[in-house]
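Novice: sequence-free structure coming up:
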């Protein structure tokens, strides 16, 4: 299997928190990230990809910075 877990970095000052497990699709859609896992669960995240580790099956996202 090639799925990964998605984490949000520095969410409310808590470090990395798990956002969605067993993710197999991430794509940009309407200025956000569409994320879908193997079980059909879908989420949209307003942010960007910070890091992808294929060896660790881990994707780290960061919230979009507002100015």
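Specialist: Done, it's in. None of the values given here were measured: they were computed from a predicted structure. Numbers count the residues shown, from 1 in each chain.
Novice: make it CA atoms for all contacts and neighbour counts henceforth
Specialist: Will do.
Novice: looks like residue 15 contacts residue 9 (just checking).
Specialist: Yes: at 5.7 Å, residue 15 and residue 9 qualify as touching, with contact defined as C-alpha atoms under 8 Å.
Novice: this is the comparison structure:
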């Protein structure tokens, strides 16, 4: 599989898994809309900090 998992950086610096099997990432004014391989969507008030595609990771920071 080529899907990534999305992680939100906590205040402690730890990565918290917030969404699995991400297929689409749609940035917008209110944050990041993600959609998984099953069509489920999640909107997070965050911005992309880093994308590590070889590791299948999307790292987000809260707005």
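Specialist: In hand now; what should we look at? If you're wondering where the values come from, they're calculated on a predicted model, not measured in any experiment.
Novice: TM between them?
Specialist: The TM-score (TM-score structural alignment, normalised by the length of structure 2) is 0.87; 63 aligned residues with a C-alpha RMSD of 1.4 Å.
Novice: thinking again about what came up before, show me which of residue 15 and residue 9 of structure 1 is the more surrounded one.
Specialist: A direct count of neighbours by other C-alpha atoms under 10 Å for residue 15 of structure 1 and residue 9 places residue 9 higher, at 21 against 10.
Novice: is that one in contact with residue 16, as I believe?
Specialist: Yes: using C-alpha under 8 Å, residue 9 of structure 1 makes contact with residue 16 at a distance of 4.4 Å.
Novice: so how far is residue 31 of structure 1 from residue 57 of structure 1?
Specialist: According to C-alpha to C-alpha, to the nearest Å, residue 57 of structure 1 stands 24 Å off from residue 31 of structure 1.
Novice: quick revisit: got any residues that touch both of residue 9 and residue 16 of structure 1?
Specialist: Common neighbours of residue 9 of structure 1 and residue 16 (criterion: C-alpha atoms under 8 Å, 6 or more residues apart in numbering): residue 60.
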